[in-house]
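K.L.:
Predicted coordinates and the sequence they were generated for:
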Amino acid sequence: MNILIIAPSWVGDMMMSHSLYQALKTQYPDCQIDVLAPNWSKPLLDRMPEVRKSLTMPIGHGAFNLRERYRIGKSLRNQYDMAIVLPNSLKSAFIPFFAKIAVRRGWKGESRYFFLNDLRANKNDYPMMVQRYVALAYEKGAIPAADKLPIPTPYLTVQQSAVEKNKEKFSTQFELAENRPAIGFCPGAEFGPAKRWPHYHYAKLAEMLIEKGYSIRLFGSAKDTDAGEQIRSSLPETLRRYCINLAGQTQLNEAVDLIRDCTAMVTNDSGLMHISAAVNRPLVAVYGPTSPQYTPPLSDKAVIIRLIEGGLIKIRKGSDSAEGYHQSLIDITPAMVMEKLETLLAKE
């Protein structure tokens, strides 16, 4: 059986989709899985052994472009027995329909009745996103209840030779930091400052860790470069050499390897949090307005700190500080994170 996956557009969701691919291999042992996804995700999909190949989705997130969707669908005809559509939008169901794939499976959403013929309507029975993904591996009527649904842990393969090669690329910075064991920080968040732990808290934690003999690696996209510099500039000048801002300097593939090389990670709720979990790093994840009940890091080495109750609060910028930080994250002190981190490190 050949299966086409219409993949999500965000890093964290892409990582959680790996649980589905593993579950499909259990349900259909001889299946071949191809994933239609944005080009940026190829470095992740190439590290998932269950995926035969990644197909580049040339249409940007949010773009309708019906003509191009028809062209892509037509090019995929007579290749697949099943399609599984992970995004909830109507437009995401067009390509499998145009490809005339016999079984087109997905959750009910945005009036997709005509385009999906294996439609699931009981989404609320599965409160976690990863549960919703994995449930799509099962035939209708044979899906275990949420509390009995096996959830394979997402993982990414890492070659030590690639890790060493990427370390060599940044050897000058690492040597300046005396090649100390590294704790990685992921201070960015795609959806705005309300999801970010304050830069001054990161800086204080960095100072505490540097004084214990660690170096700090700051990870993120080019958008997070300034956040990283805020952290570095908040450190005493004599300690800044031990805090290396890699945000915007690494490709995703390089970031995966350099995160795997870290002793532990401290992150906001972000895509890099899910990557940190997938490469099996001890991880402290700080949550504020977003809900760890819906998209937690999927790792037994992860500890979550959240001081408020309830589900998702839809806010991009908080009114509790000039920077837009949310009070629930301001209230998480560096000492709280340090305590959890030391507990994790003691188990290694």
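P.N.:
Cool, got the structure.
K.L.:
When you work out contacts or count neighbours from here on, use the C-alpha atoms and nothing else.
P.N.:
Noted.
K.L.:
elements contacting the top helix by length along the chain?
P.N.:
Ordering each helix of the chain by length in residues (DSSP state H) puts helix 11-27 first. The contact analysis (3 or more CA pairs under 8 Å, 6 or more residues apart in numbering; DSSP states H and E) places helix 11-27 against helix 129-135, helix 271-278.
K.L.:
Taking helix 271-278 as reference, get the angle to it.
P.N.:
Counting by axes from the mean of the first three to the mean of the last three CA atoms, to 10 degrees, helix 11-27 lies at 40 degrees to helix 271-278.
K.L.:
Now the element after helix 11-27, going C-ward?
P.N.:
Following helix 11-27 in sequence order, the next helix or strand is strand 32-37 (DSSP states H and E).
K.L.:
Okay, angle between that following strand and helix 11-27 too, please.
P.N.:
Using the same axes, to 10 degrees: strand 32-37 against helix 11-27 is 160 degrees.
K.L.:
In terms of secondary structure, what does strand 32-37 contact?
P.N.:
Partner elements for strand 32-37 (3+ CA pairs under 8 Å, 6+ apart): strand 2-6, strand 51-56.
K.L.:
Other residues contacting it?
P.N.:
Residues from elsewhere that reach strand 32-37 (CA atoms under 8 Å, 6 or more residues apart in numbering): 1-9, 21, 50-57.
K.L.:
looking at it, D224 is touching F185, isn't it?
P.N.:
No. The pair D224 / F185 is not scored as a contact, 11.4 Å apart, by CA atoms under 8 Å.
K.L.:
ok, those two, which is more surrounded?
P.N.:
F185 (28 against 21; other CA atoms under 10 Å).
K.L.:
contacting residues for the more buried one?
P.N.:
Contacts of F185 by CA under 8 Å, 6+ apart are Y202, I216, R217, L218, F219, M265, V266, T267.
K.L.:
Let's see that with 10 Å instead.
P.N.:
Applying CA atoms under 10 Å, 6 or more residues apart in numbering, we find F185 in contact with 202, 205-206, 216-220, 228, 243, 245, 259, 262, 264-268, 272-273, 283-284.
K.L.:
Now, those that are in strands?
P.N.:
Judged by DSSP state E, the subset of the contacts of F185 located in strands is I216, R217, L218, C243, N245, A264, M265, V266, T267, N268, L283, V284.
K.L.:
With adjacent residues omitted, what lies nearest to C262?
P.N.:
A182 (5.0 Å; CA to CA, 6 or more residues apart in numbering).
K.L.:
Next up, a structure to set beside the first:
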Amino acid sequence: MNSPAGRPIRPRILVLAPNWLGDAVMTSRSLDVLDAALGGDFAIHLAVNRAWLDLYRDDPRLEGIIPVERPGRHDGIGGLFRLGRDLSRHGFGAVLIGPPSLRAAMIGRLAGIPVRVGYRTDGRGSLLTHGLAFPGRGASHFSEQMVVLAATLAGALGRALPEGESSGRRSPLLPGCLGVPCDPGPGPAVWAFGPGATYGAAKTWPLEQAAAFIEAAVMKRGVRLVLLGDAAAGRHSPALARTSGVPWSKTWGPEPGVVDLLGRTTLPEAVGVLRRCEAYVGNDSGLMHLAGALGVATVGIFGSSDPRWTSPLGPWTSALAAEGFPCRPCFRKTCNQDVFCLETVTAAVVLAEVESLIRRRAEGSEAP
């Protein structure tokens, strides 16, 4: 069968992306694997939360991208069936189900997709045609766990991975990511700092250490430090400004100081800012993953989460975690211990790690 343009109509496969920003970024490596194994003969489509569409809008690996409206028309029980109907119209032959939830597997079943690949989590094994045992959080990197699903889907379609493509480690990680150009104007180098973490306080670097890092970056390194994050992260601004004692503004200027953009950027605007940054420091969060994937020298700070599972990807990235705490990684939203592990991760250690990554990038050597 041929398309109106005279090209053969290729069978369609779907990748249902995870819901969180960071997980959506880490999905990119699985697309590399699918593109290597299936590209050219199969049309790869991605269903992703509308908020993250711009990560993949111009991605050359994708034939199409489908917005998932959550919040919106795909919320709730009714939304579950609506999304299933929406996807069923595309005639997908196979789906990689990224989210680990029962709901996500139900979507694939409701869409009538015959080959459904995913991990057997949340009691959903019977809804998968190719269900894999979940190796566990931190048993391998999240991106590698997604790559395993991609390889399984390719195998289910009778395709083997080309030699050297087993890890999906192509570069850049986000070849179709759209950003709004940012012009910080003349002045010293720009670094970015993300003080928030949507998941909870147990993933958030404490105020004293964060303020000390801000002071060191501005006063010792002489950089312009832009704060990035959503509106919820903006609650940190007053205390950070008061404790750090450095020049603080909401607009770009030519002198060292903080440029506070918390809650004031869209995703494409944040991408544009990050592309002008020499370095990024932040908690284990979506912005951390985005910065690393864009090639920024990125230091992720890990409290309750596990860097073996969700460390930032990219050529110049590093993950710092507290040592000597048998309770971590606990994956809790709030700490229930007498001493919070992230209180022991000092500004000096983080600053030294940033400087090391910047040197490595200047030398052309990737982080270990």
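P.N.:
Arrived safely. Not measured: the values here are computed from a predicted model.
K.L.:
So for D224 and F185 of structure 1, which residues contact both of them?
P.N.:
With CA under 10 Å, 6+ apart as the test, D224 of structure 1 and F185 both reach L218, N245.
K.L.:
From M1 of structure 1, how far out is the residue mapped onto H45 of structure 2 from structure 1?
P.N.:
The alignment partner of H45 of structure 2 in structure 1, by TM-score structural alignment, is D34. With distances taken as CA to CA, to the nearest Å, D34 of structure 1 is found 11 Å from M1 of structure 1.
K.L.:
and if you look at V286 of structure 1?
P.N.:
Applying CA to CA, the value for V286 of structure 1 to M1 of structure 1 is 41 Å.
K.L.:
the more surrounded of these two?
P.N.:
V286 (25 against 12).
K.L.:
Quick check: that one touching I304?
P.N.:
Yes. Counting by CA atoms under 10 Å, V286 of structure 1 touches I304, with 6.0 Å between them.
K.L.:
where do the contact lists of the two overlap?
P.N.:
Residues touching both V286 of structure 1 and I304 by CA under 10 Å, 6+ apart: T267, N268, D269, P292, V337.
K.L.:
And the furthest pair within the residues you listed?
P.N.:
Using CA to CA, the shared contacts of V286 and I304 of structure 1 span at most 16.4 Å, a distance reached by P292 and V337.
K.L.:
follow-up on the earlier one: now the helices and strands packed on helix 11-27 of structure 1 in TSV, with mean neighbour count and distance to I332 of structure 1?
P.N.:
Listed next are the helices and strands packed on helix 11-27 of structure 1 as TSV, based on neighbours: other CA atoms under 10 Å; distance: least, CA to CA, whole Å:
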stretch	mean neighbour count	distance to I332 of structure 1
helix 129-135	23	26
helix 271-278	26	17
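K.L.:
List just the nearest of the ones in strands among the contacts of F185 of structure 1 to S111 of structure 1.
P.N.:
Checking these against S111 of structure 1 by CA to CA gives N268 as the nearest, at 34.0 Å.
K.L.:
what residues does the lengthiest helix in structure 2 touch?
P.N.:
In terms of residue count, the longest helix belonging to structure 2 (DSSP H) is helix 347-363. The contact list for helix 347-363 of structure 2, computed with CA under 10 Å, 6+ apart, reads 191, 208-217, 221, 278-282, 295-301, 315-320, 364-368.
K.L.:
Measure how buried the counterpart of L312 of structure 1 in structure 2 is and give me the count.
P.N.:
Matched across to structure 2, L312 of structure 1 falls on P329, judged by TM-score structural alignment. Neighbour count for P329 of structure 2, taken as other CA under 10 Å: 19.
K.L.:
ok, P329 of structure 2 touching A321?
P.N.:
Yes. Assessed by CA under 10 Å, P329 of structure 2 is found in contact with A321 at 9.4 Å.
K.L.:
what is in contact with the two at once?
P.N.:
Taking CA under 10 Å, 6+ apart as the contact rule, P329 of structure 2 and A321 both touch F302, G303, S304, S305, D306, P307, C341.
K.L.:
any idea which of those has the most stuff around it?
P.N.:
G303 (29 neighbours).
K.L.:
Distance check, it against R332 of structure 2.
P.N.:
9 Å.
K.L.:
Pull up the overlap in contacts between these two.
P.N.:
Joint contacts of G303 of structure 2 and R332 (CA under 10 Å, 6+ apart) are A201, A202, K203.
K.L.:
of those residues, closest to T243 of structure 2?
P.N.:
Using CA to CA, A201 comes nearest to T243 of structure 2 of these, at 18.8 Å.
K.L.:
rewinding a little: out of the helices and strands packed on helix 11-27 of structure 1, nearest to R105 of structure 1?
P.N.:
Closest among the helices and strands packed on helix 11-27 of structure 1, using CA to CA: helix 129-135, at 10.7 Å.
K.L.:
out of the helices and strands packed on strand 32-37 of structure 1, deepest packed?
P.N.:
strand 2-6 (a mean of 21; mean count of other CA atoms under 10 Å).
K.L.:
What is it packed up against?
P.N.:
For strand 2-6 of structure 1, the packing partners by 3 or more CA pairs under 10 Å, 6 or more residues apart in numbering; DSSP states H and E come out as helix 11-27, strand 32-37, strand 51-56, strand 82-85, helix 94-98, strand 103-107.
K.L.:
Including distance to L345 of structure 1, could these go into CSV?
P.N.:
Shown next, in CSV, are the helices and strands packed on strand 2-6 of structure 1 (distance: least, CA to CA, whole Å):
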stretch, distance to L345 of structure 1
helix 11-27, 24
strand 32-37, 36
strand 51-56, 33
strand 82-85, 39
helix 94-98, 46
strand 103-107, 40
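K.L.:
closest one to P154 of structure 1 among these?
P.N.:
helix 11-27 (5.3 Å).
K.L.:
mean distance, that closest one to its aligned residues in structure 2?
P.N.:
Compared with structure 2 after fitting, helix 11-27 of structure 1 deviates on average by 0.7 Å (mean CA distance after the TM-score superposition for structure 1).
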